[in-house]
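Participant: For reference, the sequence and a predicted model appear below.
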Amino acid sequence: MQNSRSRSRPARAAVPLLLRWSVLLAAVVGWEAAARAHGSVYFPPPLRIARHAHGLWFSGPLGHLFLTRAAVDTILPSLGRMAAGFVLAAVAGIALGIAVGRSRRAYALCNPVLQFARAVPPPALVPVFVVVLDFGTPMQVASIAFSALWPVLVNSAEGARATDPLRLEVAAVLRLTGPERLWFLVLPSALPRIFAGLRLSLSLSLILMVFSELLPGTADGIGFTLTDAQTRSDLLTVWSALMLLGVLGFLLNTGLLAVERRLIGPGRSS
C-alpha cells in the first residue's frame, strides 16, 4: 500500500507539468497551422523560424557548445551586459533595501522617492544615460542597473520591515549582535519579498538590454541583430531573435525560481 502511494506521487506531480507543456504545444501547433494557412511572408511558421535560428546560432561544433560565430557575437555580449546590470542592481538593491527597511525614519524619508523612481518607465531613462555616458557598453549597463534597482530595493525594504517584532525581542534578550540579527532573522524573513523583486528586475533587465542595443553606437547583441535584420527586411532573423528572447526569459526565470526554492523552499516562495 505504501509503495503504491510512493509510486503515485511522481505521477500526480507530473500532471501539472504535462498540462503546462500541452498548452504550449497546442499554441505552437495552432501558430504553425495558422501561418501555413495564411501563407504570409510576414508571419512565418514556428518550425521554419526554429530551423533558421538553429542554423544561425546553434549549429556550431560540439567544442563550442554548438554555438556558431554569429551566436558568440550576438548572444554572449547581450547576456554579459544584462548580467552585469542585474548583479549590480541586485547587490545594491538588497543592501540599500535592508538598510532602509530596518529604520522607520529612513523608510519614512525615502519612501516617496522610492515610489516615484519605481513609477518612472525604465525606457524613458535611457536618453538620460546617453547624455551622461554617451553610447556604448557603460551606458547600457548603467541603464539596466538603474532601472532594475528599484523593484529589488522596494521589495527588500518591505521584507525587512515585515520581520516579526517578537523574534527581534527574543534576539535582544539573547544578546545577538547586529550582524547576527541580520543574518538569522531579517534576511530569512525578507527573502520571499527579495526574490519577488529579483524576478521583476530580471524581466526589466532583459527589456532594457534589448532597448539599449537598439540605439545607435551598438555593434553587437540581440537588439542590434533585430535592428540590422529589420533594415535588411530579413524577417526570419527578426522572428528568430524574438523567439530567442522568449526562450532566454523563460530559462533565466526558471533558474531564478530554482534558486528561490532552494533557499526558502517551495512553500514560502512568492
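Facilitator: Good, I have the coordinates. Residues are numbered from 1 along each chain as shown.
Participant: use CA for all of it now, contacts and neighbours both
Facilitator: Fine.
Participant: what are the ranges of the helices in this protein?
Facilitator: If DSSP state H is used as the criterion, the helices of the chain fall at 2-38, 46-57, 69-101, 104-119, 122-133, 137-161, 165-173, 178-181, 187-213, 222-231, 235-264.
Participant: In JSON lines: those helices, plus mean neighbour count.
Facilitator: As requested, the helices of the chain are exported to JSON lines (neighbours: other Cα atoms under 10 Å):
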{"stretch": "helix 2-38", "mean neighbour count": "12"}
{"stretch": "helix 46-57", "mean neighbour count": "17"}
{"stretch": "helix 69-101", "mean neighbour count": "20"}
{"stretch": "helix 104-119", "mean neighbour count": "13"}
{"stretch": "helix 122-133", "mean neighbour count": "15"}
{"stretch": "helix 137-161", "mean neighbour count": "26"}
{"stretch": "helix 165-173", "mean neighbour count": "12"}
{"stretch": "helix 178-181", "mean neighbour count": "12"}
{"stretch": "helix 187-213", "mean neighbour count": "22"}
{"stretch": "helix 222-231", "mean neighbour count": "20"}
{"stretch": "helix 235-264", "mean neighbour count": "16"}
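Participant: residues contacting residue 156?
Facilitator: Residue 156 makes contact with 93-94, 97-98, 101, 190-191, 193-194, 197, according to Cα atoms under 8 Å, 6 or more residues apart in numbering.
Participant: Compute the distance from the centre of stretch 77-93 to the centre of its chain.
Facilitator: Once both centres are worked out by Cα atoms, centre = their mean, to the nearest Å, stretch 77-93 turns out to sit 10 Å from its chain's centre.
Participant: what does stretch 149-160 give?
Facilitator: On Cα atoms, centre = their mean, the centre of stretch 149-160 falls 16 Å from that of its chain.
Participant: And stretch 263-270, by the same measure?
Facilitator: Distance, centroid of stretch 263-270 to centroid of chain: 18 Å (Cα atoms, centre = their mean).
Participant: Got another one to weigh against that:
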Amino acid sequence: MRLLRQLVLVLALPVLLVAVWWVASDGSQDVYRPPLRTIVEVFPEVWTAERWTGDVLPSVLRLAAGVVLAAVVGIALGTVIGSYRRVRAVCEPVLEFLRAVPPPVLVPVIMLFAGIGDTMKIVVIASGCVWPVLLNTVEGVRAVDSVMSETARSYGITGVARLRGLVLPSASPQIFAGLRQALSIGIILMVISEMFAASNGLGFTIVQFQRSFAIPDMWTGILLLGLLGFVLSVLFQSAERRVLAWYHGLRDATRGSS
C-alpha cells in the first residue's frame, strides 16, 4: 500500500502535465509546435533499435563515464580540502575562480587538447559535474561531529580507518546531494558536448532533426531526454535509499520521537 501511494505521488504531476499538453496542443496547426498526438505517433518510427544503439547508448555511456570521473575527483579532492584548513585556505580562491567559468565555454579549449572524440565529451561532462560533488564533499567533511572526531582520536583511530569509518559515512548525505546535482548538470552537458563536432548521440541527433526541419522528430528527441532524466533520477534515488538506509532510518526515528 505504501509503495502504491509513493508511485501515485511520483506519477501524479507528470501525468497531469502530459494530459494538459495533450489537450492544449490537440488540433495545433503550428509547424514548430505539433500536437503531442503527432509526436507520440512518430516516436517509435524515429527511435528504432538502430538509433537506440547508435545514439542513445553512446550518450548514456558518456554521461556515466563523465559523472563517475567527476565523482572520483570531487570526492578525493573534497575530502583532502575539507580535512585540512590550510589546504582549504590555499585552494578556495582558485576553486571559486574555476567554478565561475561555465563549462560550455571550455568546450573549444577542451577540443584543442582532447580532440573531438568521446574523450572530449567525457571531459566536458566531468568538468561541470565535479563542482557540486567537490563543494558538497568539502562541506560534509567539515561538518563531521567534533565529539565523534575527538572520540576517534582518543581511541587511536586515524588515517584510512578514520576516513573509512567516520569521515566518509558522516559526509555521505552531503556527497549524495552533490551527486544528484551533478547528474542533472551532466545531462545538460552531455547534450551540449554532442552538438560540437559529433557524429552520434542525442544532442547530435536532435540538432540534425532541427536543421532538416523534421520538427516532430526533434520533439521526440526532447521528450526522450526528459524521460531519460526521469529514469536516471528514479534509479539514483533508489540507489541512494539503499546506500544511506542508516541515515534515512535515523532521520525517520528522530522525527518520530519528536
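Facilitator: Looks like it arrived, so ask away. These numbers come from a predicted model, not from an experiment.
Participant: TM between them?
Facilitator: After superposition, the two chains reach a TM-score of 0.90 (TM-score structural alignment, normalised by the length of structure 2), with 249 aligned residues with a Cα RMSD of 1.8 Å.
Participant: quick revisit: could you let me know which of the contacts of residue 156 of structure 1 ends up closest to residue 49 of structure 1?
Facilitator: Nearest to residue 49 of structure 1 out of the contacts of residue 156 of structure 1 is residue 197 (Cα to Cα; 33.2 Å).
Participant: Map the closest one onto structure 2.
Facilitator: Under the alignment by TM-score structural alignment, residue 197 of structure 1 pairs with residue 178 in structure 2.
Participant: what's the distance between its match and residue 132 of structure 2?
Facilitator: As judged by Cα to Cα, to the nearest Å, residue 178 of structure 2 and residue 132 of structure 2 stand 5 Å apart.
Participant: Same question for residue 143 of structure 2.
Facilitator: 16 Å.
Participant: swap in residue 60 of structure 2?
Facilitator: The spacing between residue 60 of structure 2 and residue 132 of structure 2, counted by Cα to Cα, is 20 Å.
Participant: And residue 176 of structure 2, by the same measure?
Facilitator: Per Cα to Cα, residue 176 of structure 2 is found 10 Å from residue 132 of structure 2.
Participant: With residue 42 of structure 2 instead?
Facilitator: As for residue 42 of structure 2, its distance to residue 132 of structure 2 is 37 Å (criterion: Cα to Cα).
Participant: What of residue 198 of structure 2?
Facilitator: 27 Å.
Participant: With residue 149 of structure 2 instead?
Facilitator: Counting by Cα to Cα, the gap from residue 149 of structure 2 to residue 132 of structure 2 is 25 Å.
Participant: Ok, residue 33 of structure 2 next?
Facilitator: 35 Å.
Participant: repeat for residue 63 of structure 2
Facilitator: From residue 63 of structure 2 to residue 132 of structure 2 the distance is 16 Å (Cα to Cα).
Participant: Onto which residues of structure 2 does stretch 163-171 of structure 1 map?
Facilitator: Under the criterion TM-score structural alignment, stretch 163-171 of structure 1 matches residues 144-152.
Participant: which outside residues touch the matching stretch?
Facilitator: Contacts for stretch 144-152 of structure 2 (Cα under 8 Å, 6+ apart): 158, 162, 166-167, 170-171.
Participant: Same check on stretch 229-245 of structure 2?
Facilitator: Contacts for stretch 229-245 of structure 2 (Cα under 8 Å, 6+ apart): 172-173, 176, 180, 184, 187, 248.
Participant: now stretch 65-83 of structure 2
Facilitator: 87-88, 91, 122-127, 129-131, 133-142, 175, 179, 182-183, 186.
Participant: Next: stretch 160-177 of structure 2.
Facilitator: Contacts of stretch 160-177 of structure 2 (Cα under 8 Å, 6+ apart): 75, 133, 136-137, 139-141, 143-144, 148-149, 152, 240, 244, 247.
Participant: run the last query once more with 6 Å
Facilitator: Defining contact as Cα atoms under 6 Å, 6 or more residues apart in numbering, one finds that stretch 160-177 of structure 2 is touched by 136-137, 140-141, 144.
Participant: could these be laid out in CSV, adding distance to residue 49 of structure 2?
Facilitator: Below are these laid out as CSV (distance: Cα to Cα, whole Å):
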residue, distance to residue 49 of structure 2
136, 39
137, 40
140, 43
141, 45
144, 49
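Participant: out of those, who's nearest residue 209 of structure 2?
Facilitator: Nearest member of the contacts of stretch 160-177 of structure 2 to residue 209 of structure 2, counting by Cα to Cα, is residue 136, at 38.2 Å.
Participant: For that closest one, list the residues it contacts.
Facilitator: Residue 136 of structure 2 touches 174-175, 178, counting by Cα under 6 Å, 6+ apart.
Participant: mind putting the residues you listed in CSV, distance to residue 193 of structure 2 included?
Facilitator: Shown next, in CSV, are the contacts of residue 136 of structure 2 (distance: Cα to Cα, whole Å):
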residue, distance to residue 193 of structure 2
174, 28
175, 25
178, 21
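Participant: ok, and these in structure 1?
Facilitator: Shared with structure 1 under both residues aligned by TM-score structural alignment, their matches' Cα atoms under 6 Å, the contacts from the contacts of residue 136 of structure 2 are 174-175, 178.
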